[in-house]
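1. okay, structure incoming, though there's no sequence with it:
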């Protein structure tokens, strides 16, 4: 029991540090910075990489076509070897909806050393340079829906704050019980790993972006050498932000109010694959980092309820108190994210169980990597670069 008491105390200290010393990651008030309309609206190319996205395009592509942008904007949907008619469907949707001009193209299979998404992005940027020489690139996934003023607000924010990269973490779908359990925690853990306030500081050492919605100044992309410089990256959004930052660019990341993901993850299996396909890549395929992550998750998320229950069962308040206090702090930091996703407060105590699932997903990601099936996405598997 004495060992459990020390573990509970260590977990409480860890949570006090996370509460106060990790960039207030748990707050959800980091939204687009103050902005005003520029005197001249720059030209924008919207690049949409798409592979077998016919199921979600009817809910996402019309929102891009309907953008109310005062300047020149054009959409380039790059069909990355789809087998479900993605390209043809995109043309049909554009013909029926009108709006911004749409170009659909296919670059063929990626060259060695490229991930499929970045190969498609490279082709889309090249087309945009030939057609319009845009000042900005909006890189957005095929499952992301935008409110009509989304592009306008992104450009205004980038211009007003002098930012080279503006990224919004799209509000993910939370319709099924498994989505309600896992999705808010996914964004919560991402913010814990990359505190938005740290990312947004000038001269920051922390760099991150959310790949579903990235507005990037073309000159900054060229200076950073992207996408060529990150062509092998599985976690391409974070790699993109790091490349822009390392080349002297300014990066901003926050939560979105008017950008949403329409991709469904109705069952645990789909959510498991979403996390496990890149979790070990996040740890740079290093066994020691995997071990440290497992131990850290156990100490921070699993130890508090274990210590509380053990102390209550033994009638020992010295054991129960630090575990209960750590669990309470954990729940308090999770409440803002639950409110952002319009979920009930009583879901907060379930976070240790969700963290256990993420721990198992991370271990499974490593197992799949060593079996040669890591970082798999829609028929392609990527190993360590």
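-> Thanks, I have the structure now. Treat the numbers as computed from the prediction; the structure is a model and nothing was measured. Residues are numbered from 1 along each chain as shown.

2. rest of the way, CA atoms for contacts and neighbours
-> OK.

3. end to end, how far does stretch 156-166 reach?
-> 10 Å (CA to CA, to the nearest Å).

4. just how off-centre is it within its chain?
-> 20 Å (CA atoms, centre = their mean, to the nearest Å).

5. pull out the buried positions in it.
-> 156-159, 163-166 (16 or more other CA atoms under 10 Å).

6. narrow those residues to those in strands?
-> Counting by DSSP state E, the buried residues of stretch 156-166 place 165-166 in strands.

7. and the buried residues of stretch 156-166, which is closest to residue 178?
-> residue 166 (30.1 Å; CA to CA).

8. looks to me like residue 342 is in a strand.
-> No - if the criterion is DSSP: H, G, I helix; E, B strand; the rest coil, then residue 342 is coil and not within a strand.

9. which ones are touching residue 122?
-> 227-228 (CA atoms under 8 Å, 6 or more residues apart in numbering).

10. again, only using 7 Å
-> Taking CA atoms under 7 Å, 6 or more residues apart in numbering, we find residue 122 in contact with residue 227.

11. take this one as well and set it beside the first:
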């Protein structure tokens, strides 16, 4: 009996050792071959001010954002932009007086012209946000702007934000220049979850790969085809939007920013995405429940509502993030030096790649070893996203629930 138990323990230790070796191999690949996703120095590219500044229309979809507007809308109206610019705030069926407050802020603030409008309820096949964006873009096109700035109602911009975005787009000849707004990090849960959210996003969509053109064969097909944007701040050339039929071509997309980037890049456009220094979110996520809702509402949509992709994601997260601490624990309790060293090395590489993001968010580096715990939370959020989807409550946001894309009618 005792000998059988000893053999079982040895077999378990051997399995953990092999799996921890796979985890370390995965981390070495992520460290060196995933576009250096962990570096945070991808910031707004080089800018030269043009001789003649192009016209820009700013489109802000807003649904029940009265609490956010006082901290965000005035920053748009106060933009120091040398060219012609207007702001279109599209009230997406708000019940908290968002539209009225926006008008009041516009009268009080002054600055750029503000137009507040409402498109009514979205038709079948459209998400509310994209229906509001379409209405705003239709209004903006009457001014014939060269660029559209799509930004959310909870995003505040430094006074020179629009100026720098346009200069970067003109200098680099980009059709899309998008910045990942710096999210709020104040509560305990925000400190644990928010930097990891951006870290995971960059791991999934390495910023350096996004900026590569499809014609650039040096990066390989997978790299040049990588496309993503951050919906809080997207400067979009109007001609590229028309060529890609945005937003109509992505009307049912829950993850609309990535869909927009894919549509533009798929049509031959050039896109750029990086971290922001002077664009930030004013939305608080004080409780885990708030962060959970933010992630779970779109996590399963990110996996294209595929049970197979969900299973693969769960296995991948476990292998990469959960195996290292488990291997250290098993090695310490069984005396397996190999398992402990492999697990500790993987954990060290993991923590090391997370440190730059913590520094970007001005957080203490001792949070880095806690990344496996945060990854476990994200795994639970993703599973919950799938559960809510099959219960008919997937992609629920502000009173609306959206069907999976292949369940909506095609409007041609």
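-> Done, it's in. Here the structure is a predicted model, which means the values were calculated and not measured.

12. picking up where we left off before, could I get the buried residues of stretch 156-166 of the first structure as CSV with distance to residue 330 of the first structure?
-> Converted to CSV, these look like this (distance: CA to CA, whole Å):
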residue, distance to residue 330 of the first structure
156, 36
157, 33
158, 34
159, 38
163, 33
164, 35
165, 32
166, 30
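
13. how much space between residue 339 of the first structure and residue 180 of the first structure?
-> Taking CA to CA, one finds residue 339 of the first structure at 12 Å from residue 180 of the first structure.

14. for these two, indicate the residue with more neighbours.
-> More crowded of residue 339 of the first structure and residue 180, by other CA atoms under 10 Å: residue 180, with 18 against 13.

15. isn't the more buried one up against residue 174?
-> Yes - under the criterion of CA atoms under 7 Å, residue 180 of the first structure is in contact with residue 174, at a separation of 5.1 Å.

16. now the helices for the stretch 251-385 of the first structure?
-> Per DSSP state H, counting those that start in this stretch, the stretch 251-385 of the first structure carries helices over the ranges 268-282, 287-297, 303-314, 317-340, 351-370.

17. just put those helices in JSON lines and tack on distance to residue 25 of the first structure.
-> JSON lines is the format used below for the helices of the stretch 251-385 of the first structure (distance: least, CA to CA, whole Å):
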{"stretch": "helix 268-282", "distance to residue 25 of the first structure": "19"}
{"stretch": "helix 287-297", "distance to residue 25 of the first structure": "17"}
{"stretch": "helix 303-314", "distance to residue 25 of the first structure": "20"}
{"stretch": "helix 317-340", "distance to residue 25 of the first structure": "9"}
{"stretch": "helix 351-370", "distance to residue 25 of the first structure": "16"}
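
18. quick one, which of these is nearest to residue 96 of the first structure?
-> Closest of the helices of the stretch 251-385 of the first structure to residue 96 of the first structure is helix 268-282, at 31.8 Å (criterion: CA to CA).

19. just the residues contacting the biggest strand by length in the second structure, thanks.
-> In the second structure, taking DSSP E as the definition, the longest strand is strand 271-281. Applying CA under 7 Å, 6+ apart, the contact partners of strand 271-281 of the second structure are 42-44, 154-158, 161, 174-184, 207, 210-211, 229, 265.

20. residue in the first structure paired with residue 315 of the second structure?
-> Using TM-score structural alignment, the equivalent of residue 315 of the second structure in the first structure is residue 295.

21. now do the same contact list for its match.
-> Counting by CA under 7 Å, 6+ apart, residue 295 of the first structure touches no other residue.

22. roughly how far apart are residue 346 of the second structure and residue 369 of the second structure?
-> Residue 346 of the second structure sits 11 Å away from residue 369 of the second structure, going by CA to CA.
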